[in-house]
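Asker: Kindly generate the corresponding structure for this input.
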Amino acid sequence: MTYQRPPQAIADLVNLKPDPLMLFGPDPDYIVIADRPMYPSIEELKEPKVKLAGRQINPDTFTPYGTRGFHNPRLRQLSTGTDRELQGLPEEGAYRYFTWSPDGTQIAFCLVTDHGLQLWTASRTSLQCRPVGEADINNSLGGVPYDFIGSDRFLIKRRISGATKPERTTSITGPAVQDSSGKEGANRTYTNLLENEYDVALFRYFATGQLWMHRLDTGEERAWAEPGIIAGLGDSPDGNYFVITYVQEPFSFNVPYDKFSDKVQLLDKEGYVVRELAQRPTVEHLPPAFGAVITEPRRFSWRSDHPAQLYWTEALDGGDPRTEVDHREQLYYLEAPFTGAPQPSIKLPLRFGALRWGRGDLAIAIDWDWTTRRQVTRRWYPDTPERTPEILFDHNWEDNYNDPGSVITVSLPSDHSVLLTRDEGQTLVMVGNGHSPDGPRPFIDALSLETGEKSRLWESSPPYFERPLFFVDQDPNYFLLAREQSNERPNFYLHHLLNGDEVRVTNFPHPYPQLQHTQYELVSYDRQDGVQLSGELHTPEGFRPGVDAPLPILMWAYPQEYKDADKAGQVTSSTHQFRRISPLSPLPFLAAGYAVFDDFAMPIVGEGDDEPNETFIEQVRMNAEAAVQKLVGMGVADPARVFVGGHSYGAFMTAHLLAHTELFAGGIARSGAFNRTLTPFGFQAEERTFWQVPETYVRLSPFVHADKIDSPLLLIHGADDSNSGTYPVQSKRMFAALDNLGKTARLCLLPYEDHGYAAEESILHMLWEMHSWMEQHSTGKPTDQASTTESLATLP
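Answerer: So this is what the prediction gives:
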């Protein structure tokens, strides 16, 4: 079969020009702008790749597979409203990893070439660009492969000069053998792992790099630190010390590289070892519980308001959150010259989450607990760690209506972040979503450290939906504001917090004027047991519910687990928000005359000691029944033409709904998992293993219930899906079951595609499959078509 295209009205929504990259510099008057790439072609997805240690690497370029660049980079000056193009660049070049120097005088970025990444720089004044070395950067493990050290030097990760790619031997010297350790643990179902000694040699070749220190003024470059597989690097605020993490051998065949054994070292500014901080084993046998961690030192980070003070944490509960202890974490620190014993700092009762630095008497620590969904924000005193931290907020993260928001930070010239304060340091600034039964109204609050009282500094006001994105480092009275309406796409402004002055940054037009006047409504309703639900209803322009004939409708959802029924029904979307139409969403079908019920609530509640998955089937059925009843009662949905679909966990949900209800004319399941015995060490929010609750894993496998599926089911899957637990075999085996049971089903395997689909041909064909499937099965009558056995796995 060849690639197909959906009706033109749907196809027109695929290749809309995306918003450009915008990168603010230290001077808020200047922004780097670059055009985002459109969808790649299927030919681009056919680029070579090797699958090693949980990564997909392009062997020709030493970059992550699928690396694509931005185009047409330019500098925008807000005060004049002018754009200037960067000079001296290759025609039609593609670029990634744009960065400003700390003083805002230089712009750095990588040119994407057929042989790899090449670092370039440009002066902000002249915009004349020049390369920094050859296209020999090693970016195999991802991340930004260079860093400004001050404003006059770079550290660049390059390939090992003269290294030879290992050759695959044709002779067989023996079997591949693995021994168990005798230790209990629970690893999720990882993909693209190392399988043999050739894979080991290949990963070593592609992942090993050498750091080079490059001077901008002279162009001089010298090797810095030892070569190795570098998994992390961070400099102290004074620039005199670095923490570096090296992955070590032997490598594991059971987990991806970020769980391999490693060593953490402290280096001086010349790249020499000052102190070894940790030697950590491969992480293969953590306790089988959310929040389980290693017992060795972890989460190394520099204190932002100190020249060179290094922090980390260690578990006090053996890394097992099931252990009853008064404190789970102990923070330690060392400071220059790093010769003494580690000093204890504060202890945390819950699992360590994050640190936010301010000054000697002000820092924020966040700790959390999975079982209770609890997150605690504490004020503490770094210079007097014996002082008991004070709780600022103790919050259940499922409770959106009472979310206090998050503290705001700004960057220092050292490129380290500190808390944004006002009133001579006595007031913190917080940003939150402002969720309520009427929808979210994002806000900025001031929190008094003396009284603990909050006051509102700014709030989004209808008919607009506005979001503060970040505060300007050099003038934190200004913040970047995104403003939108239901029929007006987001545009960006620099907004003054105190006097309301604004500078408009963008002026994007409506991206799809042909759908500008489609109708949107946030629909609320209750399910059978009283849990409040809602969903986003979209109908074609001019449609009148209860007057016009009901429409075919596509319902799209993704299940979410909760521990509290009241919180499961909270509203988190606004009728004032712009509805962006992604081709991977269900919204393109508005152009074909369908109604769409998007993101309709699919909570799975397990209160107290009850696990949500014990009643997953019953709850998804109640959710769907309540939604369909509401839509039919409104006169929106034709009950004979109601379709349901979802991606990933939503596909899993879809198969269950077809097996356990008779509500739907058909279903669409994209990139799903249907046999839970293939993910035996947990999935989604399920902590228990198959061997603890085998009956739950079996009952929750739609594959087991395939004989109950009587409505037509379309299965779509990326042929190279690397997502944990959703191997393409999941859809293949589900289709084989349906086919042999005489059910109506179709399997579409999209060549070269991963868990999400990227190529223009794939996306257009996916939309054609979905539209054709719904049109074919919209009669409401049993289909005469036999189960189709056509698979698209043989597409070129």
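
Asker: going forward, measure contacts and count neighbours with C-alpha atoms only.
Answerer: Noted.

Asker: just the helices in the stretch 101-250 of the chain please.
Answerer: 197-207 (DSSP state H, counting those that start in this stretch).

Asker: Now do the helices in the stretch 451-600 of the chain.
Answerer: Under DSSP H, counting those that start in this stretch, the stretch 451-600 of the chain gives helices at 565-568.

Asker: That one: strands as residue ranges?
Answerer: 454-459, 465-471, 478-485, 488-496, 502-504, 519-526, 532-539, 551-556, 560-562, 595-598 (DSSP state E, counting those that start in this stretch).

Asker: so which of those gets nearest Leu194?
Answerer: Among those, the nearest to Leu194 by Cα to Cα is strand 560-562 (32.6 Å).

Asker: Just the residues contacting that closest one, thanks.
Answerer: In this structure, residues lying in contact with strand 560-562 by Cα atoms under 8 Å, 6 or more residues apart in numbering are Glu398, Ala568, Met602, Pro603, Ile604, Val605, Gly606, Glu607, Pro612, Ala685.

Asker: One more: stretch 567-581?
Answerer: 13, 398-401, 435-440, 462-465, 484-490, 520-522, 531-534, 562, 587-588, 601, 603, 605.

Asker: And for stretch 521-538?
Answerer: Against stretch 521-538 from outside (Cα under 8 Å, 6+ apart): 518-520, 565-566, 568-571, 574-575, 587, 590, 595-601, 622-623, 625-627, 630.

Asker: To compare with the earlier structure, here is another sequence to fold:
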Amino acid sequence: MKSLFRLFAFLCLTNVFAQQNLTYQQPSEEILELADVELAPGGQIDSKGENMILIYRNQYKSIAELSETELRLAGLRINPVTNIGSRTTYYTNLKVKKTEDKDATQVSGLPDDARLSSFRWSPDETMVAFLNTTSKGVEVWVLDIANAKAKKLTDATVNANMGSSLNWLKDNRNLLVKMLPSDRKPLIDTDTAVPAGPTISESDGEKAQNRTYQDLLKTPNDEFNFEQLARSELKKVSINGAVESFLPADMYRGVNISPNGNFIMITTIKRPFSYLVTYSRFPSESTIYTTEGTKVKTVNEVPLDEVRPKGFMATRTGKRNMTWRDDQPSTLVWAEALDQGDPEIEVEYRDAVYEVKAPFTATPKLILKTKQRFRGISWGDDKTAIAYDYWWNTRNTKTYLFNPSNASDVKIITDRSYQDVYSDPGSFVRSKNEFGEYTLTMNGSKLYLMGDGYSKEGQFPFIDEYNVKSGKTKRLYQSKYTDKLENLNSALDMKKGEVLVRIESPSEYPNYYIRNINKKNDLKAITAFENPFKSLENVNKRVINYKRDDGLDLEGTLYLPLNYEEGKKYPMILWAYPREYKDKSSASQSTTNPNEFVYPSWGSPIYWVTKGYVVLDDAAFPIVGEGSEEPNDSFRTQLVANGKAAIDAVDNLGLVDRNKVAVGGHSYGAFMTANLLSHSNMYAAGIARSGAYNRTLTPFGFQSEERSYWDAPEVYYNMSPFMHADKMKTPLLLIHGVADNNSGTYPLQSERYFNALKGLGAPVRLVMLPKESHGYRAKESIMHTLWEQDQWLEKHVKNRVIEEETTDSED
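Answerer: Modelled structure (predicted):
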């Protein structure tokens, strides 16, 4: 009898813990109607606002596409058959239109079963080059805008594995293209190859504290395959289809043509490779060539960048960020660290910027020093340029107005927290110069700024005029919409006052217009995309503002169920993503616009308004650490307080059944979800997608935490849901892509967390999506994910059986 009982118990346990071999499922009709729609095309417009390309694509890839051969090497994911990134987004059709015309013209001559990518406008903007991927490889095509005709220029011999493979020369007649080398050797099948010996890594005692990168090289066979896939021959391809050799085979990473078109800076990758960092930190060499392929000078040699000082603001020594100066014919500029790249060394200036003119033999000239880490320059002319720096630890950024001809003529014109959106002065407007490069739009001593316009009163995008002599600004235009959102896309002609804008509302699909800010109500529509999400047109959407227990102002976007009845309480979905701040003032600012179009992307919780749920999306979850305190020192306490404030706010509106609240998030939002379920009992269930749950597996920093595990072990322990799996009793749905490539969120995180929860008796379900990365792409995967979430919510939230009263508390 005892043996029979043991057999019965074993069979029951086997059934409980058995794997489920489930085929891909589809969500309910209400969700499917929103998830499986044909998207409006994307648009690219020329700098003058005269011609526009409409680019069409399928909303999703197929699981068959994701199942094509893929090699993961040094941070790259490559299809070795077609020689292009295996996760490339492809477009299927093109149309062109004059912005003044109502209808677009179908582009003729496109290939059958088109898979288009890498669109590049010619310098004179009369043509667009692009790639087409076939089953055998990648071809170069070109589109003649005026005639709306496309034609193929090359066979399927392009190497698009790394960096840009298409670069227009300034003559508007030729492109430099990376092509497959004639001497490429067959790749090694690393699954079947017999190893010649062990793989050995060694430390000489020098610290190398790097993030937990994925897709790194692991063996000599990986090194061999990476080199073969990275090698290209550079060819000159004319718009008539003629192909001629330019440079022999090498591992070409970057091709950068001077503004006047006379020189080309070409960067190549060198050995030794690394098993610790991705290819962007492998040794490299930058060399200047003429447009005929004659070597002029090697201008930069960068060693392997494996070892850096500690901290987010650490950088390597030597020349970095080398590029051409946009306002001059052929002048190189770059930055160098003045603090040995070490943020712990106290210096007056962190970085210096130098330049050297062609023929690149003169002593480099110092043109600027920055107090913090150099970020970039917007060029104007010989006397006017704008530079930027930043410092992570204080969230500070400075803007410099400086004279490139006089290194002592420098003025800091803004000094602010880059998290303080209310004080954001906007970005300086740029336009094409005589070289076809984008430089500051200048009108004598006047520059122009274009900003998002966030404020306590709402969002009102603006354009300002800035006087470089007086330092004063003058408001030229400010959007006055209170029921729509007007985004200022780009300035087309500041003298005429013509600006490209995008206007939308919760039920009005975003469309593009040309606005003349010098003329009242002068607005010309250039697109008329229809709303593909008709069933959400009448959804009740609002931004709610509320306070945390410590008085911090918070907000979230609230959606009511489509079948909403006043006075009735509904199940609720709370969806969020935590963000770290160094001051409460910035953390409390409102950046949510109630007039944004209601767009249910694949990862959105908005679908469930069709199923009778209240949804609080993008709820504010700030984690604040002021002064010497780091945000994560009180991460759990603030996390729980944020969640409680959000639920209280919706409850105070009389909308939610507090016993039926779900919480969910993706990536760091998944990490948030697991923590909330572990340390509070406010939730009926949780959904955590593609998260990290054990921070000791990312010991040299994660997200915004730059301290290592050994600097702050208690922070790593307290923040890790895995360490508190014994406290987790709330139903949790874990979803993860098997091929996740995001730093720190490798699939092992979900697998080990699931095993811990299962071993401790927590109600948990783990869904591993084949072939998927950090964001999901295949239609089959996304539809199944929606089905899983819907089933989980129906079972554990909407139809939850209350066994005992819940209370709001932190464990």
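
Asker: Just the TM-score for the two chains, thanks.
Answerer: Overlay of the two chains. TM-score (TM-score structural alignment, normalised by the length of the first structure): 0.95; 778 aligned residues with a Cα RMSD of 1.8 Å.

Asker: what's the closest of the contacts of strand 560-562 of the first structure to Thr63 of the first structure?
Answerer: Thr63 of the first structure has its nearest neighbour among the contacts of strand 560-562 of the first structure in Ala685, at 32.1 Å by Cα to Cα.

Asker: Neighbours of that closest one, how many?
Answerer: Ala685 of the first structure has 14 neighbours, counted by other Cα atoms under 10 Å.

Asker: for Phe251 of the first structure, same thing?
Answerer: 20.

Asker: how about it, what's its partner in the second structure?
Answerer: Structural alignment (TM-score structural alignment) places Phe251 of the first structure against Phe273 in the second structure.

Asker: Quick check: that match is in a helix.
Answerer: No - Phe273 of the second structure is assigned coil when assessed by DSSP: H, G, I helix; E, B strand; the rest coil, not a helix.

Asker: thinking it is in contact with Ser284, fair?
Answerer: No - with contact defined as Cα atoms under 8 Å, Phe273 of the second structure and Ser284 do not form a contacting pair (10.5 Å).

Asker: got any residues that touch both of the two?
Answerer: Between them, Phe273 of the second structure and Ser284 share the contacting residues Leu304, judged by Cα under 8 Å, 6+ apart.

Asker: rewinding a little: drop anything exposed from the contacts of strand 560-562 of the first structure.
Answerer: Neighbour-count burial (16 or more other Cα atoms under 10 Å) applied to the contacts of strand 560-562 of the first structure gives Glu398, Ala568, Met602, Pro603, Ile604, Val605, Gly606, Pro612.

Asker: re earlier: what subset of the contacts of stretch 521-538 of the first structure is buried?
Answerer: 518-520, 565, 568-571, 574-575, 587, 590, 595-601, 622-623, 625-627, 630.

Asker: who are the neighbours in contact with the counterpart of Ile606 of the second structure in the first structure?
Answerer: When the first structure is aligned by TM-score structural alignment, Ile606 of the second structure is paired with Leu587. Counting by Cα under 8 Å, 6+ apart, Leu587 of the first structure makes contact with His538, Ile581, Val596, Asp598.

Asker: Likewise for Asn487 of the second structure?
Answerer: Asp452, Pro461, Val501, Arg502, Ile503.

Asker: can I get the residues you listed in a markdown table with distance to Gln214 of the second structure and neighbour count?
Answerer: Shown next, in a markdown table, are the contacts of Asn487 of the second structure (distance: Cα to Cα, whole Å; neighbours: other Cα atoms under 10 Å):
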| residue | distance to Gln214 of the second structure | neighbour count |
| --- | --- | --- |
| Asp452 | 35 | 22 |
| Pro461 | 39 | 21 |
| Val501 | 39 | 20 |
| Arg502 | 37 | 20 |
| Ile503 | 40 | 20 |
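
Asker: what stretch of the first structure lies opposite whichever helix or strand Val356 of the second structure is part of in the alignment?
Answerer: Using DSSP states H and E, Val356 of the second structure sits in strand 351-357. Under TM-score structural alignment, the match for strand 351-357 of the second structure in the first structure covers residues 329-335.

Asker: Stretch 658-673 of the second structure now?
Answerer: The aligned range for stretch 658-673 of the second structure is 639-654, by TM-score structural alignment.

Asker: contacting residues around that stretch?
Answerer: 551-559, 620, 628, 632, 663-674, 702, 726, 774, 777-780.

Asker: Among the residues you listed, name the buried ones.
Answerer: Taking 16+ other Cα under 10 Å as the criterion, what is buried in the contacts of stretch 639-654 of the first structure is 551-559, 620, 628, 632, 663-674, 702, 726, 774, 777-778.
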